[in-house]
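Asks: A predicted structure for the sequence below; I have some questions about it.
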Amino acid sequence: MTSLRRVFAGFVICLFAIMAAQNVTAQSNDNGPDAVQKIELENAQNRISEWDGALDDLEQTITRDEVTNRFINDGRDELEAIHLGIVTLRDRAEERLKRFKTALGKLGDPPAEGQEEVPAVARERERIGQDIARVTGVIKQLELVDFRATELSDQLAGLARERFTRRILGRVDVPLDPGVWLTAWSEIVRLPSMVQARYANLEVDGQAADELAEIAPGLVLMTVIVIAALIGGEVIVLRYMPGGWKTVPQEDRVALISGTRFLFTAMVPGIALLIAYGILDSRQALLKGAMGDFIHQCFAAALFLLFVGAAIRSVHSPFSPALRRAGTTPRGARIVGISSLVVAVIFAWDMVLLQGATTLGTSLEIALVQSISNVLVISVLLFISSLGAFWVHDEKDRHEFWPKLERRSRRVLKAVAILMPVLMVLGYVALARFILENLMMGLAFLTCYWLLRGYFRALMHTYLVRPEPSEDSKTTDAVHGTLYFWLRVLIDVVMVTIAVPVAVMIFTDIAWTDLILAVQQAFVGIQVGGIHFSLRSILLAALMFVIVLGLMRFFQRMLSTRVLPNTKLDQGLQHSVSAIFGYAGICLAVLLAISAAGMDLSNLAIIAGAISVGIGFGMQSIVNNFVSGLILLVERPIKVGDWIVVGADQGLVKDIRVRATEIETFDRSSIVIPNSELISNRVLNWTLKERSGRGIIRIGVSYGADVDKVREILLEMADKRREILSYPAPQVIFMDFGASSLDFELRYFLRDIGDVIAVASSIRFELVQRFRDEGIEIPFPQRDLNLRDIDKLTDAIRDAGKGAVRSKPVPAPSVPDETPTSDDEIEHGADQKAAPSSSAKDISRDRDASGRDIPDAGGDPDGDAPR
């Protein structure tokens, strides 16, 4: 008993210990979120205080009118960072507020006046209310800071636009003032001494030296990668790549070579150059002051020259014109390519010199003279590049899209090349330079986009759409064309989605923050009634539709090429099963896409009702054909490969689609018949149940022929044909005693009714030769014509030809008598005798004329008189 009590006491102590531990854990869990929330609120308050201080400093600087261009740029960058931080913090606060409101809703409505609530519930309600009040206060503070930041951003943007407009539209008299040119030239001569005096004793020490020593290996590595990519890319592309794509079509081959060349000589070294700049930018002591701006401009010029130079070499290929992608002549490829490369070098050099002059503190005159000289040289080179003598003029492609775009672009380029020197002469140097900068950036951007687009299309067309041909491939050209079209659409959508934001950032003054907010708003979407529309849901729905449809088409192809051919089903039933599987896949893909888009599938009843109204008004024929197509696939009165006759049209069924059925006639033309006509009208199907069918050859022989011999020959002709079945056996039928022949029919059954015309033609060829050898005549209809009173008729015709005037009627000759030799001629004899011959009509007319004393028309009595 003592041992049992000890065991029981120990068990009770353990139980109390577990319960106490659970209480402590629950208290710690209850206090944990409060502590975390308190820390987050304190951090939010600290960040709001920092942002308020930064905004106060910006306001003070703006009010003192000490705003420089550098301050405007730095201030806008700082405001963008503040705005992004506010958006992030506000999203977190709104998410927490939503969670608190959900928890408060679970507690139910507060008690009415005079009622009491459970103390624990009341305390929880009070705590959640305090949390909601604190988070709401943080959100309101963030909105106030965001409002101040937006106001300051608008002020800085207004100042930037004002200064930009004043700078661009400013006019100087430099081009017409010789003194400015002399001053600038003397200062250009002193530039080497100025650089030597300023940077001869330059030493990097202290923190800058330490940081430079730390990043020196990385910079050297990036420099080696840039040089290796430039040299190795040219060698690989021009020496090894063309041989690997010999079997690729010429257009894809050139696109692949130029795109690979651009990737090796622009993308790879460009990424290495950006990494090197990022390494420098991460060290604050290295990129500061005027020297930092100069290094930044050098990197920008190098990156521009890298991309534009690679694009020009890939598009024009001046040193290997056979690989050019532009529509230039071989001579034009060299001239236009080299001119474009010189333009890119001058423009990049101008960027570096302009920033270098600002860093050295040179006068404004040298910068203006430099801008004028460079712009004039670039204008001349652009004008030369746009001349039509260096471009191919193909009349066949004159009205196509790309040739038309190329001609119009050259016209615009020629106009700009003429406009910039005119602006220079008038003194609008800044405006001309602004046009040149945007023109160069625009051409570089569009060229890179065009190169990458063609490269990805060629890759897809070479390795995805048209793989190496194989003899057992059952994929038709139509399938390849459809796949190629949708893959091209996908490439265009992806590239446009990436290129548009990049172009907005390059060519507009829209802040990065505003662009991110616009994208977020597009992805978040809007609420219209009970349906939520957003770009995210639309893209997800499209992606779901494409994936599901692709999987279903893959399984459909496997079903039609691997599974069904190994079954005992006939070809038509295999096609029906495959088509029904494809329609089911489309329906499934649509339903899943609608569900992924956020639409409630229960609303489909409303949509179906609306569609039914549309069907009642204007879609009856479409739905009729659709339902008829389903009936054709289920009942299978016709199948793919059947020989059918519909009205006056006949041919082989090639495809049974949802709306219509395609029939290929024996002339190799296609007839598209709506499915409703195949259901509602009579259709003759020669091969519905089986391929065998009967053929008939009709032939007639003369009355003197040996009929037994004829029967023997006909059966012999049928027995030696392998296409003709032995059972049922061929038959020779004596049909009738014809007007000119004895009529027979050779009747036989063929293994394949599709051979009926060829077999009948072959038998007829042999019958003709065999009947000739056996002396059997194949007669043709004969007719005997008997004429009475032929002498009187001859005299009447002679007198009528002389045109003599008769004083008394001349008896008309007898009408020719036709003795028919067949029953049809006997039946129509009365009609033939009632119609007088042409000679009898002439005699009757002369007799009437002589009776009325009509004078002769004159002329030679022995000649033909006009009547």
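Replies: Happy to help now that I have it.

Asks: alpha carbons only for contacts and neighbour counts from here, please
Replies: Fine.

Asks: list the contacts of the helix or strand where Val254 lies.
Replies: Using DSSP states H and E, Val254 maps to helix 250-262. With contact meaning C-alpha atoms under 8 Å, 6 or more residues apart in numbering, helix 250-262 is reached by 233-234, 237, 241-242, 245-246, 310-311, 314-315, 323-325, 451-452, 454-455, 458-459, 461-462.

Asks: repeat that for stretch 309-327.
Replies: 254-255, 257-259, 261-262, 265-266, 328, 330, 333-338, 340-341, 344, 391-392, 444, 447-448, 451.

Asks: in helices, which of the residues you listed fall?
Replies: Taking DSSP state H as the definition of helices, the contacts of stretch 309-327 contribute 254-255, 257-259, 261-262, 330, 333-338, 340-341, 344, 444, 447-448, 451.

Asks: which residue is nearest the middle of this protein?
Replies: Computing the C-alpha centroid of the chain and ranking residues by C-alpha atoms, centre = their mean puts Val489 first, at 2.9 Å.

Asks: separation between that one and Thr260?
Replies: Distance of Val489 to Thr260, given as C-alpha to C-alpha, to the nearest Å: 22 Å.

Asks: go on, Met441?
Replies: 22 Å.

Asks: between those two, who's got more neighbours?
Replies: Neighbour count, other C-alpha atoms under 10 Å: between Met441 and Thr260, Thr260 has more, with 22 against 17.

Asks: distance check, the more buried one against Ala458.
Replies: Here the criterion is C-alpha to C-alpha. By it, Thr260 lies 11 Å from Ala458.

Asks: next: Gly700.
Replies: To Ala458, Gly700 is 67 Å away according to C-alpha to C-alpha.

Asks: these two: which is more packed in?
Replies: Ala458 (24 against 21).

Asks: so is the more buried one in a helix, a strand, or just coil?
Replies: helix (DSSP: H, G, I helix; E, B strand; the rest coil).

Asks: and the residue nearest to it when sequence neighbours are not counted, how many neighbours does it have?
Replies: Nearest non-adjacent residue to Ala458, counting by C-alpha to C-alpha, 6 or more residues apart in numbering: Asp252, 5.0 Å away. Around Asp252 there are 19 other residues, counting by other C-alpha under 10 Å.

Asks: the structure to be compared is supplied as follows:
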Amino acid sequence: MTSTSRFFLRALTALALSLFLWTAAALAQQATTPDYSAWDTIATRAEAMIDAERASDDRLETLRTQVADWREQFLAAQNANASRIQTLQAQINALGPEPEDGTETAEISEQRAVLNQQLAQQRAPVLRAEAAYSRADAIIGGIDRIIRERQADALLEFGPSPLNPVHWPGALQNVQTTFVTLWQEIVQNVSTPANRRAAVRNAPSVLLYLVIGIMLIARGQYWARAGVEKLRAGTRRGTGVFRFLVSLGHILLPYLGIVALLQAVAATGFAIDEWDVLLNKLPLWAAMLFGIRWLADQAFNKDDEVAALPLPAEERPKARRLSNLLAVLYVMESLVATLIELDGYSPQTAAVVQFPILVLSAFLLFRLGRLRNDAAMVGSDAAREEGAGDFRLRFAKLLGRITQIVGIIGPIMAAIGYFKVGEALVYPTIATLALVGLVMVLQRFINNLHELILGRQPDHSESLLPVLAGFILSLAALPLLALIWGARVADLTEIWARAQEGISLGDTRISPTSIIVVVLVFAAGYMLTRLMQGALRTSVLPKTKMDQGAQNAIVSGVGYVGVFLAVIIAVTAGGLDLSSLAIVAGALSVGIGFGLQNIVSNFVSGIILLIERPIGEGDWIEVNGTHGIVKDISVRSTRLETFDRYDMIIPNADLVSGTVSNYTRGNSLGRIIIDVGVAYGTDTRKAERILLNIARQHDMVLMNPAPAVDFMGFGADSLDFRIRAILLDVGQGLAVKTEMRHQIVEEFAREGIEIPFAQRDLWLRNPEVLADAVESRWSASQERDAQSGQSRPVARKSNAIMGDERVAEDGEDG
């Protein structure tokens, strides 16, 4: 498949997708009428629960979900009869304003009344939906307020201090009772004959799960490495990608083995209710342990390719150990919280049991934050020496400082009695570090994948794809980050609902759906425009008799028209009313008239250049004494490449309003002129024949019109001749002139013709007077030397002639 075919296929795909989304958005607007009677019942009950504030959080969340569904229906119902309402409003506007003096005819008045009545009938469902939407929105706001207040009260609740020794014996007794009860119940369950018979019946399943689990745990890493090597098939590119796949296999297959072992335990039927709860959560805890271990290996690996931070080689094992210990403590905290929930521990016992895990987690968090901060300082110093900064290092430095602060404040708040505050600081910070590490690892994987596909490093290819992928990963991590720090799922859905609601600009509502439709339709139109330009440039225009400049003008014109139509169609498909932008366009026209007049002038001049084509790409032109070749004509300026190989950007207005010399417009023919002089006394007829033969014998000189030699006149130093010749390519004029001048010198030397040069003879009047003056000056200087007692060498007579009375003391010229 050729590149043109692939491009055409992508264009059709984008167009089909945009049309599908456009149709889906249009169908979504045609919603059925909501059942307002049922809604009134639900809304009344919800308002009563909000006023009482006695319902549980789960009941409020369920009620909120129901009200949110109703609100979406009301939002869709607001667009009912939109086309009919727009048509009626246009008909009323066509009638014009009603005269104040009452001179309107009865027929027009009756028609206006009918239209207003129909408009009111069509707008009634819309107004009712808007009122119901406002009521639902108020109910949702009330439920969110109650839940947030309860969360804040629970977080800031002052509880028992875990450092109070009074609470320790009771906590120890409760923990001991929990484990003894679990063990006694499992022993009793195993000793029951019915359970034993059920275990014997399920023995094949248990054995199968055990074999699968053991094999995956024992051989999983080997299988992952062998499978990736087979997939790699000897290629040397994409080492980072295949290493990433191997690392995934190293944790995924053993994790599946753990899950198989848990299934084997569950298949025995010996577990009890509390053990079932723990067993159901074991896959999640195992996933946490394996996932953190994998992230630590990827972020702080032994090789030079480090996904998170460029730590020194000796510090990377420490970072991995700290990360794995934090994962273990995180799982232990979840296990203890589950036991507390199952057995209903008192607040005193819960604080005492969870406090050691919190303190250890905070200590390891502080150590890891200090390690990250030191690494960021080292990386920043290296980057500063190289004269460049690294955002990742600065971010790691900030994250390390925050982690250290949390590692100190968290245990202190828990020890005082604000245990929920300590937990809300320490454990979300651990989860945040894991999320940041995951984003960095995935971004490095995308860079390696880019290298595998294109065969070069992303930094060297200057590709925008890895940067965009990292940005998209960061955006995708924001909802997870919000959930980690206590946000509810309802908060995220509320943000999405507000985004779907959009914003109103006049009579137009802009929503994410309309924006997506606009972007996709414009992308499809732009791709079709580029496809048409490519077809014209490569297939259609080369078969015509138009020159290259005309072809480039047509291609550029098609591009401008296509982009303009793509914008209009995209805006219309998105449901945006351009008439509401009339005021904005009027305000912009004032700015265009003053501040943007040069830009508009250049734009219009660019259109004129493309239509009239006084110059074209590849033409040799002269502008303000500067010669060059036209390389590109855009809507604002023209790029001229001079013969000194630098680009000169010329505003299009200067080319339209100024004087431009085009040496190659229409064809490359051009005339050259060579001036030459011969000495007086030369046979002028002979010189003329020699010059004419030199011009005729050159390969670049046309014989129709034939070259000519003109006897220009009698100069001050020579007899002046001029050669006039038309060349096939005037761009070669300088080389032709140089060659012909060489031939002129050679032929004149062979024929004994002299090429004179300017000479001047100097004649002196009354030289005897000048000689007497020199002698008198010389005698005077000798008498002065005798009176002063000095003996000087003979000075130059030229010095005496020039009046210089100083005599050189070093005797340089005798």
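Replies: Looks like it came in fine. This is a predicted model, so every value here is computed, not measured.

Asks: TM-score of the superposition?
Replies: Once the chains are laid over each other, their TM-score by TM-score structural alignment, normalised by the length of the second structure reads 0.70; 705 aligned residues with a C-alpha RMSD of 5.7 Å.

Asks: need the counterpart of Thr508 of the second structure in the first structure.
Replies: Per TM-score structural alignment, the equivalent position to Thr508 of the second structure in the first structure is Ile531.

Asks: next up, the contacts around that match.
Replies: Gly598, Met599.

Asks: show me what contacts Gly142 of the second structure?
Replies: Shown in contact with Gly142 of the second structure (C-alpha under 8 Å, 6+ apart): Ile50.

Asks: which element is it on?
Replies: helix 106-155.

Asks: after that helix, which helix or strand is next? Please name it.
Replies: According to DSSP H and E, the helix or strand after helix 106-155 of the second structure is helix 168-191.

Asks: helices or strands next to whichever helix or strand comes after that next one in the packing?
Replies: For helix 168-191 of the second structure, the following helix or strand on the C-terminal side (DSSP H and E) is helix 193-201. On a contact count with 3 or more C-alpha pairs under 8 Å, 6 or more residues apart in numbering; DSSP states H and E, helix 193-201 of the second structure meets helix 239-268.

Asks: can I take it that Ile726 of the second structure is in a helix?
Replies: No - under three-state DSSP, Ile726 of the second structure falls outside any helix and is assigned strand.

Asks: all helices of the stretch 601-750 of the second structure, in order?
Replies: Using DSSP state H, counting those that start in this stretch, the helices of the stretch 601-750 of the second structure run over 652-657, 684-697, 733-751.

Asks: hmm, back to that, mind listing what's buried along the helix holding Val254 of the first structure?
Replies: Applying a neighbour-count criterion of 16 or more other C-alpha atoms under 10 Å, the buried positions in helix 250-262 of the first structure are Asp252, Arg253, Val254, Ala255, Leu256, Ile257, Ser258, Gly259, Thr260, Arg261, Phe262.

Asks: on that earlier part again, so how far is the helix holding Gly142 of the second structure off the chain centroid?
Replies: In terms of C-alpha atoms, centre = their mean, to the nearest Å, the centre of helix 106-155 of the second structure is set 40 Å apart from its chain centre.

Asks: what's the counterpart of Thr165 of the first structure in the second structure?
Replies: Per TM-score structural alignment, Thr165 of the first structure is aligned with Leu156.

Asks: with Met420 of the first structure instead?
Replies: Applying TM-score structural alignment, one finds that Met420 of the first structure aligns to Gly407 in the second structure.

Asks: how far away is that match from Ile801 of the second structure?
Replies: Per C-alpha to C-alpha, Gly407 of the second structure is found 99 Å from Ile801 of the second structure.

Asks: which one's more surrounded, these two?
Replies: The neighbour count for Gly407 of the second structure versus Ile801, taken as other C-alpha under 10 Å, is higher for Gly407 (27 against 16).

Asks: ok, the residue lying closest to that one once chain neighbours are set aside - how many residues close by?
Replies: Closest residue in space to Gly407 of the second structure, ignoring its immediate chain neighbours: Ala362 at 4.3 Å, by C-alpha to C-alpha, 6+ apart. Per other C-alpha under 10 Å, the neighbour tally for Ala362 of the second structure reads 29.

Asks: over to Ala362 of the second structure. Which of the three states is it?
Replies: Ala362 of the second structure ends up helix, using three-state DSSP.

Asks: counterpart of it over in the first structure?
Replies: Using TM-score structural alignment, Ala362 of the second structure lines up with Val375 in the first structure.

Asks: and what of Leu425 of the second structure?
Replies: Under the alignment (TM-score structural alignment), Leu425 of the second structure pairs with Ile435 in the first structure.

Asks: what about the strands in the stretch 501-650 of the second structure?
Replies: Along the stretch 501-650 of the second structure, counting by DSSP state E, counting those that start in this stretch, strands occupy 503-505, 508-510, 620-623, 626-633, 637-642, 647-651.

Asks: quick one, the fifth one and strand 626-633 angle?
Replies: If I follow you right, that is strand 637-642 of the second structure. 130 degrees (axes from the mean of the first three to the mean of the last three C-alpha atoms, to 10 degrees).

Asks: mean per-residue distance, strand 637-642 of the second structure versus the first structure.
Replies: Comparison of strand 637-642 of the second structure with the first structure after fitting gives an average deviation of 0.8 Å (mean C-alpha distance after the TM-score superposition for the first structure).

Asks: what angle sits between that strand and strand 647-651?
Replies: 150 degrees.

Asks: can you pull the contacts of Gly582 of the first structure?
Replies: Met552, Arg553, Gln556.

Asks: in a markdown table, list these along with neighbour count.
Replies: Supplementary listing: those in a markdown table, determined by neighbours: other C-alpha atoms under 10 Å:
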| residue | neighbour count |
| --- | --- |
| Met552 | 20 |
| Arg553 | 18 |
| Gln556 | 20 |
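
Asks: in what helix or strand does the residue nearest to the centre of the first structure lie?
Replies: Taking DSSP H and E as the criterion, Val489 of the first structure maps to helix 477-507.

Asks: for that helix, the distance to its chain's centre please.
Replies: For helix 477-507 of the first structure, the distance to the chain centre is 7 Å (C-alpha atoms, centre = their mean).

Asks: kind regards, and thank you for your time.
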